[in-house]
Structure formats: structure tokens, C-alpha cells
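J.: Using only what follows, build the 3D model:
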Amino acid sequence: MLLIGYDCAFAGQNQPAHPVHRTHLVHKTHVVHKARLVHKNRVAQRSHRVKVETVSLKTVTRSTGYATPQVAAAATAAVTPGGSVAKANPYTDMIAKYATQNGVPVELATAVVQIESNFNPKMRGSAGEIGLMQVKPATARMMGYTGSAKGLYDPETNIRIGMKYLAMAQQLGGGPTCNTILKYNAGHAATRMNPISERYCGKVLALLD
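T.: Purely as a prediction, here's the structure:
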């Protein structure tokens, strides 16, 4: 049956070209899929490179850095005449002068001053000890000092009196270092080593070593 006004000759020309349209869609889908794969591969490669670089940073160690400067250590230490290392101080010449005058080894005298006050002339002990060698006013008077307690803060006055007392401790102790330290630390009349003087002597021996 024919419809009026419908031209059979052109019946097939108005229909959409489905095969061509599907081919176009397939091609387009393939291109998009391929582009996505390329993009994913590039992202994966970048991620891989980042991970490799991050891991490589972990291999850096402190041994690759600069060497520790030795200037600070050299500035705080000095070699004593006996070859041992003691803390540098501005009273080296003064200590050597009065130690030599009183027959006390310079190394021993320096160690005593370092332990007593760490070379601080303003040091004040809990029992009234004063200055570099922690001399008590009563002890200073025994050594012939006639000045005030305040005068014992003077570095040279303190070392002069303290070194005289140390020399007498050495003489009364008979020579051994720990005997000298006992009588300097606990008093000239002390005869038995006590824990405090024993620790004191240990520190002295460590500095003299």
C-alpha cells in the first residue's frame, strides 16, 4: 500500500546512516581511551620519579656534612707543662708564680684552683670560702693575712695566701697527692681520708693524668 505524497524513489535517502555513525563513535571512543591510557602512564611515570627521588634523599647521612670545628675546643683548653690538658684561664702566670715560690707543682696548683672555683675569683662557698682557691678568712689570718674578707676576692691576694696553705698541706702530707689534697680540703690536722676529700683527689688525679 502506498501513502499519498510519499516518493518511493527517495524512501532510503531520509534514513540516518547508522553504520557510519557507529563507526565514528567507535573510533572516537578508541581515541579517548587511548588518550586516557597515555595520560595515566605519564602520571605513573611522574609518580615513580618522585618516589625514587624521595627515597634517594634518605641516603644522606651526617658523615657527608662539614667536619666539627675544633676552634672552640682549642680556645677552652691548654696544655700544661706536664703535658696534660687543663681548662684555659687568665691566671696561668699568677698561679705558676706563687706555686713555684712555694714549691708546689704548677700542674697540681692549677688543678686545685680549677676544682675549687673553676677560675672564678668571685666564687663564694657555703661555709664562707672566698675566691679562686676558696680561702676562709680564718685560714687567711693563719697565713698572716691582715686584710678584710672582701680583700680575698682579689685574685693575686687569694692565690698568694691559698698557695702558701697548699704548700703547707703538701709538706704535712709527706708528698703523696691525695695526702696533700686531704689536708688542703679538710684542714692541716686531718689524718683520715673522707668521702669528700677522696672525690676531690679523684678529680685532681683526672686533671693530672
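J.: For the rest of this, base every contact and every neighbour count on C-alpha atoms.
T.: Fine.
J.: where's residue 108 relative to residue 176, distance?
T.: From residue 108 across to residue 176, the span is 11 Å (Cα to Cα, to the nearest Å).
J.: repeat for residue 30
T.: 99 Å.
J.: which stretches of this structure form strands?
T.: Using DSSP state E, the strands of the chain run over residues 77-79, 85-87.
J.: Nearest to residue 155 among these would be which one?
T.: strand 85-87 (17.1 Å; Cα to Cα).
J.: how far does the closest one sit from the chain's center?
T.: Relative to the centre of its chain, strand 85-87 is centred 18 Å away, using Cα atoms, centre = their mean, to the nearest Å.
J.: just stretch 106-121 next, same as before
T.: 24 Å.
J.: One more, so I can put them side by side:
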Amino acid sequence: MMRISLSAIALSLACTVGFAQPAARPAIYDALIAQQAKAHGLPESFVHRIVLRESRYNPRLVHNHCFGLMQIKHATAREMGFKGPASGLLDPQTNLSYAVPYLANAYRLADGDENRATALFSSGYYYLAKRKKMLASLRTASTAPVLAETAPPAESKPEPQANPIAGLFSLLTGTPAEAAPDRRASPIAQ
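T.: Presented below is the predicted three-dimensional model:
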């Protein structure tokens, strides 16, 4: 009896280890994911993380009214601008075209926190966007690609920051805080 129990445990552990292996990432979707991630200002690795989590790279997966690689609902895809039937979301390019902007909105509302963005992607973010007054700035599939941020010109210098300790000191002593010296003034003019 003891041998049967140990054999059963060994067999169940062997089966579980086989399922615990991460799914191989098919390179066929890399270019599509890279293109959509770049267009919507997302880290490519984050989009891959969501695709792995939602469908394990199975573009034909349908579960609980969610479709394709990123398991987007038909109603959500329509909010993003999709006009076709739900079965159209089983096409990887179509699925990514509508699900990645939705993920980009969640990422932006989560202030770049990937874990929070994942939760918002799964549960929805309408009320958070409304509370943050960001409904008008949400992305859709037809939104123009995100442009790389440009660095400020070399000659512009940041404004001098007020010394917070001086402000606290003036509050405690009742004397006015000294103004920060203007570092941009020419030494000749002084």
C-alpha cells in the first residue's frame, strides 16, 4: 500500500513539473508586438508578459467572451474602434491592434506600474480614468503613435529651486526667507 502511495505521489509530481514549464515564446509574434508596443509607448517585455499571461501565445483561444492573444472582449475592442465580428479578434494582428492601446491606457493610468496596469487591464479602468479626468486623453487603435520624448535644448537651465529648509526656518522664526540668488545673471552686471 505504501509503494502505491509513493508511486502515485511521484507520478503526480512528474506530471506537475511538466506543466510548470514556461511556454516557449514563438518568434512569429515578436515583430507585431514590437510594432504595437512602440506605437503606444509600452515596454515590449510588458506586452509579452500580458500575452503569456492571457493566452500563452495561443491566438485562437476563446474564454469567457475574451478572444485571441491578449484575451480582449469584443465590447472592449469596439470601444477601441474595432468594427468587425468577434471572430476577427482571433487574428493576431487585429487582436494586438486593439488590445495594446487598451493596455497602454491601463499602463498610463497606473503611472507605469506594470503590476497595477495588469490588474487594470483585466478588470477595467473606466472609473479610474474618470476620477483622474483622463477620459478624453485615452488611446484608441487609431490614435497617432507615441513619439519619443525630445531632450530639452542644451542652453536652457532649470529654474533654481527654493530651499525648503529656509522656508521652514522663516515660518518658525517669523523672518522672511531670502530669495534664491539668480544664477543666470551675468557676473559682469553685478
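J.: Need the TM-score from the superposition.
T.: Scored by TM-score structural alignment, normalised by the length of the second structure, the superposition of the two chains gives a TM-score of 0.53; 106 aligned residues with a Cα RMSD of 1.5 Å.
J.: Nearest to residue 199 of the first structure among the strands of the first structure would be which one?
T.: Residue 199 of the first structure lies closest, by Cα to Cα, to one member of the strands of the first structure: strand 85-87, at 18.1 Å.
J.: on contacts alone, who are the packing partners of that closest one?
T.: strand 77-79 (3 or more Cα pairs under 8 Å, 6 or more residues apart in numbering; DSSP states H and E).
J.: elements contacting the strand it packs on?
T.: In terms of contacts (3+ Cα pairs under 8 Å, 6+ apart), strand 77-79 of the first structure is packed against strand 85-87.
J.: and for the strand it packs on, what are the contacting residues?
T.: Surrounding strand 85-87 of the first structure, the residues in contact under the criterion Cα atoms under 8 Å, 6 or more residues apart in numbering are 76, 77, 78, 79, 80, 111, 114, 207.
J.: what about 7 Å?
T.: Residues outside strand 85-87 of the first structure that contact it (Cα atoms under 7 Å, 6 or more residues apart in numbering): 76, 77, 78, 79, 80, 207.
J.: Comparing residue 108 and residue 176 of the first structure, which shows the higher neighbour count?
T.: A side-by-side neighbour count of residue 108 of the first structure and residue 176, using other Cα atoms under 10 Å, places residue 108 first with 19 against 10.
J.: What lines up with that one in the second structure?
T.: Matched by TM-score structural alignment, residue 108 of the first structure corresponds to residue 46 in the second structure.
J.: which one in the first structure is aligned with residue 30 of the second structure?
T.: Aligned against the first structure by TM-score structural alignment, residue 30 of the second structure finds its counterpart in residue 92.
J.: Now its match. Nearest residue, chain neighbours left out?
T.: Among residues not flanking residue 92 of the first structure along the chain, residue 110 sits closest, at 7.6 Å (Cα to Cα, 6 or more residues apart in numbering).
J.: Next: residue 89 of the second structure.
T.: residue 95 (4.8 Å).
J.: these two touch, right, the one you found and residue 68?
T.: Yes. Contact criterion Cα atoms under 7 Å: residue 95 of the second structure and residue 68 qualify, at 6.3 Å.
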